[in-house]
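> I'll drop the sequence and a predicted model, then ask my questions.
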Amino acid sequence: MMVKPKNSPICPITAALDVLGGKWKVFILSYLAEHGTLRFGELKRLIPKVTQKMLAQQLKELEEAGLVNRRVYAQVPPKVEYRLTAHGQTLCPVLRSLREWGYLHREKLGAEEVTCPEVSAEKLIAVE
């Protein structure tokens, strides 16, 4: 269960950005929405530009925010899986809308069609 911080933001936009702020969090959430459950190494392969340290930090922050569930299996070598919590799944429509807005914005700027190196454009946010 998530603990409410003493200085929790009053503004809903600030509350959202406090949780989603960070270069890689939206990509992590998008891949977990697309694939369901992923191991650390799988996330690292899907987001090749993120360092291991940054990926671990971002996952920890998402877990603390109650958006990602981390499951550790008692085996050697250790196996750790990540998946969206029910609360994390409520972000799927938001992430889908963000992607669609990105398409519109790029179109307005006259940007040519390119694939995103961090996230598959076709499969992003496939979860309804």
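Looks like it came in fine. Please read all numbers here as calculations on a predicted model, not as lab measurements. Numbers count the residues shown, from 1 in each chain.
> contacts and neighbour counts: CA atoms only from here.
Will do.
> List the buried residues in the longest helix anywhere in the chain.
Determined from DSSP state H, the single longest helix within the chain is helix 92-109. Within helix 92-109, the residues that count as buried by 16 or more other C-alpha atoms under 10 Å are 92, 95-96.
> Off-centre distance for stretch 52-65?
For stretch 52-65, the separation from the chain centroid amounts to 10 Å (computed by C-alpha atoms, centre = their mean, to the nearest Å).
> Buried residues in that stretch, which are they?
So for stretch 52-65, counting by 16+ other C-alpha under 10 Å, buried means 55, 58-59, 61-63, 65.
> tell me which of these is nearest to residue 15?
residue 65 (10.7 Å; C-alpha to C-alpha).
> and the residue nearest to residue 79 when sequence neighbours are not counted, how many neighbours?
Of all residues not flanking residue 79 in the chain, residue 73 sits nearest, at 5.3 Å (C-alpha to C-alpha, 6 or more residues apart in numbering). When counting by other C-alpha atoms under 10 Å, one arrives at 11 neighbours for residue 73.
> ok, second structure coming up, stack it against the first:
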Amino acid sequence: MPLNNKEKQMTDVVRKDVLARLQDGDYSCAKEFTLAMFAGKWKLIVLCHLDAHGTFRFNDLRRLLPRVTHKVLTSQLRELEEDQLISRREVLGPRKKVYYQITPLGHSLMPIIDAMCDWGDARIAQLRVDPTFSADESVLPTE
């Protein structure tokens, strides 16, 4: 799906350290740069669930990822936002509410992430193990 003008303007933003590494030749290729966009212990699962289930509040994500600390989740969300892969919306009121959702740029990564998931599922099946994952998907909305 082509990006509109506003989305094109948003896509020229990336974390300063990532941009510096890109300009300094620290990435061996575009594939390594792409992986850096969602590298991080919780970024991949956050992107997947925002894409599949829509908007989440911070505490919804904390319930989904019971092992993540407040500090680490905040940091990972901030990096995803700086890279324009998710957006953050604040609603002011008696209690401030913060909502996160995937952006069109973040959504454009999903075919790559889905292919990685398919590969992982196939490899797990080959290994004949019954994995235990740390995300608590029982807290997700039912459709």
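Received the coordinates, thanks. A quick note: this is a predicted structure, and the numbers were derived from the prediction, not measured.
> What's the TM-score once they're superposed?
Once superposed, the chains reach a TM-score of 0.83 (TM-score structural alignment, normalised by the length of structure 1), with 120 aligned residues with a C-alpha RMSD of 2.0 Å.
> about what we covered before: return the member of the buried residues of stretch 52-65 of structure 1 nearest to residue 23 of structure 1.
Proximity of these to residue 23 of structure 1 (C-alpha to C-alpha) peaks at residue 58, which lies at 9.0 Å.
> State the distance from the residue located most distally from the centre of structure 2 to residue 41 of structure 2.
When distances are taken from the C-alpha mean of structure 2, residue 94 lies farthest, 29.0 Å away, according to C-alpha atoms, centre = their mean. Distance from residue 94 of structure 2 to residue 41 of structure 2, counting by C-alpha to C-alpha, to the nearest Å: 33 Å.
> quick one, strands of structure 1?
Ranges of strands within structure 1 are 37-39, 68-73, 79-84, based on DSSP state E.
> re the thing from before, give me the aligned partner of the residue nearest to residue 79 of structure 1 over in structure 2.
Using TM-score structural alignment, the partner of residue 73 of structure 1 in structure 2 is residue 91.
> about what we covered before: take the buried residues of stretch 52-65 of structure 1 and keep only those in helices.
Per DSSP H, helices hold the following members of the buried residues of stretch 52-65 of structure 1: 55, 58-59, 61-63.
> Redo those as CSV? Include distance to residue 1 of structure 1.
Shown next, in CSV, are these (distance: C-alpha to C-alpha, whole Å):
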residue, distance to residue 1 of structure 1
55, 22
58, 19
59, 16
61, 14
62, 13
63, 10
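> Residue 114 of structure 1: which of these is nearest?
The shortest approach to residue 114 of structure 1 among those belongs to residue 55, at 24.8 Å (C-alpha to C-alpha).
> Surely the closest one and residue 45 touch.
No. Using C-alpha atoms under 8 Å, residue 55 of structure 1 is not in contact with residue 45; the gap is 11.1 Å.
> most centrally placed residue in structure 1?
Mean-position check on structure 1, C-alpha atoms, centre = their mean. Result residue 29 at 1.9 Å.
> In contact with the closest residue to it other than its chain neighbours, which residues?
Nearest residue to residue 29 of structure 1 in three dimensions, chain neighbours excluded: residue 84, at 7.4 Å (C-alpha to C-alpha, 6+ apart). Neighbouring residues of residue 84 of structure 1 by C-alpha atoms under 8 Å, 6 or more residues apart in numbering: 29, 32-33, 36-37, 67-69.
> how about a cut-off of 10 Å?
By C-alpha atoms under 10 Å, 6 or more residues apart in numbering, the contact list for residue 84 of structure 1 reads 28-33, 35-38, 62-63, 66-70, 90-92.
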